[in-house]
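A.B. asks: Pasting a predicted model and its sequence here:
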Amino acid sequence: MDSVASGNLLVIGKVTKAHGLKGLLRVYSYARSEEAFQGSPTVFLSKEEWENAREFHVISVAAYKNGVLLALEGISSIEMAEHLKGAEVLIEKSSIVRADDEYFWHELTGLKVFLNTGEYLGDVSGIISEKGNDIYLVRNGDREWPIPATHEVVREIDLESGTMIICPLEGMLDLNEV
């Protein structure tokens, strides 16, 4: 599919199992809320054994535990839904609705992190999703620091310049080791 090859799609979840008898899909969401799924009238499902992602029209989306229940046109039985277990759920990037202070993990990975004093700390090397807040892993050589993704600590993210400015809490970093 051209849109997959050109990078116009973003993975927002993974089908974990069928739900009920009528073909609902239980999806573990990588997004903070079901709103990411509601911004698009269609989703794409992709499995390793498929050559291309397949497009489905969204009938309904509902929050459910740590994910969503997704009803898709053409998936009307538990048997059909079971075949989709493990599929990644993707949407077109252009259909994403988000607040000004929301970012996708792929946008943050690789950002240069600076202290509010201007001192370079390292690069965002990964992100851990924890209850309540994400944690940015900032690496410099063989050192790595966990940085809570809170407004109190992360003061500025500038995707254009590829930088993040943080104001670490007292004791968070041993600056003598930076």
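C.D. replies: Looks like it came in fine.
A.B. asks: From now on I want contacts and neighbour counts done on CA atoms only, so please keep to that.
C.D. replies: Will do.
A.B. asks: What segments of this protein are strands?
C.D. replies: Counting by DSSP state E, the chain has strands at residues 9-19, 24-29, 42-46, 54-64, 67-72, 88-92, 112-115, 120-129, 134-140, 143-148, 154-158, 163-166.
A.B. asks: what separates the residue nearest to the spatial centre of the chain from S125, distance-wise?
C.D. replies: In the chain, the C-alpha nearest the mean C-alpha coordinate belongs to Y30, at 4.3 Å (C-alpha atoms, centre = their mean). From Y30 across to S125, the span is 18 Å (C-alpha to C-alpha, to the nearest Å).
A.B. asks: and what of R26?
C.D. replies: Note on R26: its distance to S125, by C-alpha to C-alpha, is 30 Å.
A.B. asks: Show me which of the two is the more surrounded one.
C.D. replies: Neighbours of R26 and S125, each counted by other C-alpha atoms under 10 Å, are more numerous for R26; the result is 26 against 17.
A.B. asks: what's near enough to touch the more buried one?
C.D. replies: Applying C-alpha atoms under 8 Å, 6 or more residues apart in numbering, one finds that R26 lies in contact with V15, T16, K17, A18, H19, Y64, G67, V68, L69, L70.
A.B. asks: another one to put next to it:
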Amino acid sequence: MAEDWFRVGKVVNTHGVRGEVRVISSTDFSDERYAVGSELMIRLQTNEEVSVTVSHHRIHKQFDLLQFEGYSSINDVEKFKGCTLYVSSQYLTDLDEDEYYYYEIIGCSIMTDQGATIGR
């Protein structure tokens, strides 16, 4: 079965000289997605996919700052600027009842209290 990947953020810049990247997160679960040991995929602007493992995560102002195993200098992560971060579907956790991931509800029809159907 093909693996599905879900966007969790975008690398907008580097931070410092020790290999941290500044990420604008698009996930509601940043603590879980960016936990030490989490595996992510970065899609480079050449469409090449690079697997990375989070070695450090912290929040600075409105950004998530991440460092990856094996990437210890600014020179190593410069190529990630402007790239998108993804998490594999195998790492998605079950949500509570009546909670859904966006991909689960896109394209669904909605029934209003008045009986009207919105959508498809």
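C.D. replies: That came in fine, so what should we check first? Treat the numbers as computed from the prediction; the structure is a model and nothing was measured.
A.B. asks: that older thread, would you enumerate the residues in contact with the residue nearest to the centre of structure 1?
C.D. replies: By C-alpha under 8 Å, 6+ apart, Y30 of structure 1 lies in contact with V11, I12, G13.
A.B. asks: What's the match for the second one in structure 2?
C.D. replies: When you say that, I think you mean I12 of structure 1. Taking TM-score structural alignment as the criterion, the aligned counterpart of I12 of structure 1 in structure 2 is V8.
A.B. asks: Quickly note the distance from its match to E49 of structure 2.
C.D. replies: The span separating V8 of structure 2 from E49 of structure 2 equals 15 Å under the rule C-alpha to C-alpha.
A.B. asks: So for those two, which residue has more residues nearby?
C.D. replies: Remark: of V8 of structure 2 and E49, V8 carries more neighbours, 21 against 13, as counted by other C-alpha under 10 Å.
A.B. asks: Compute the distance between that one and Q90 of structure 2, please.
C.D. replies: Distance of V8 of structure 2 to Q90 of structure 2, computed by C-alpha to C-alpha: 14 Å.
A.B. asks: is it true that L65 of structure 2 touches H57?
C.D. replies: Yes. Shown here, L65 of structure 2 and H57 form a contact pair, counting by C-alpha atoms under 8 Å, at 5.7 Å.
A.B. asks: From what I see, the match of I12 of structure 1 and C83 are in contact.
C.D. replies: No. Under the criterion of C-alpha under 8 Å, V8 of structure 2 is not in contact with C83, lying 11.3 Å apart.
A.B. asks: hang on, the earlier thing: residues in contact with the match of I12 of structure 1?
C.D. replies: If a contact means C-alpha under 8 Å, 6+ apart, then V8 of structure 2 has S25, S26, T27, R33, T84, L85, Y86, V87 as its contacts.
A.B. asks: Check the residues you listed and tell me the two furthest apart.
C.D. replies: Farthest pair in the contacts of V8 of structure 2 (C-alpha to C-alpha) is R33 and T84. Separation: 13.8 Å.
A.B. asks: what residues are up against N8 of structure 1?
C.D. replies: N8 of structure 1 is in contact with E92, K93, S94, counting by C-alpha under 8 Å, 6+ apart.
A.B. asks: where's it relative to E92 of structure 1, distance?
C.D. replies: According to C-alpha to C-alpha, N8 of structure 1 and E92 of structure 1 sit 6 Å apart.
A.B. asks: swap in M164 of structure 1?
C.D. replies: According to C-alpha to C-alpha, M164 of structure 1 stands 26 Å off from E92 of structure 1.
A.B. asks: ok, now A31 of structure 1?
C.D. replies: 14 Å.
A.B. asks: Of those two, which one has the most company?
C.D. replies: More neighbours sit around E92 than around the other of A31 of structure 1 and E92, counting by other C-alpha under 10 Å; the figures are 18 against 15.
A.B. asks: which residue lines up with the more buried one in structure 2?
C.D. replies: Correspondence of E92 of structure 1 to structure 2, assessed by TM-score structural alignment: S88.
A.B. asks: Now that match: closest residue in space, sequence neighbours ignored.
C.D. replies: Taking C-alpha to C-alpha, 6 or more residues apart in numbering, and ignoring the residues beside it in sequence, S88 of structure 2 has W5 as its nearest neighbour in space, at 4.6 Å.
A.B. asks: try G119 of structure 2
C.D. replies: With sequence-adjacent residues excluded and distances taken as C-alpha to C-alpha, 6+ apart, G119 of structure 2 is closest to S109, at 4.6 Å.
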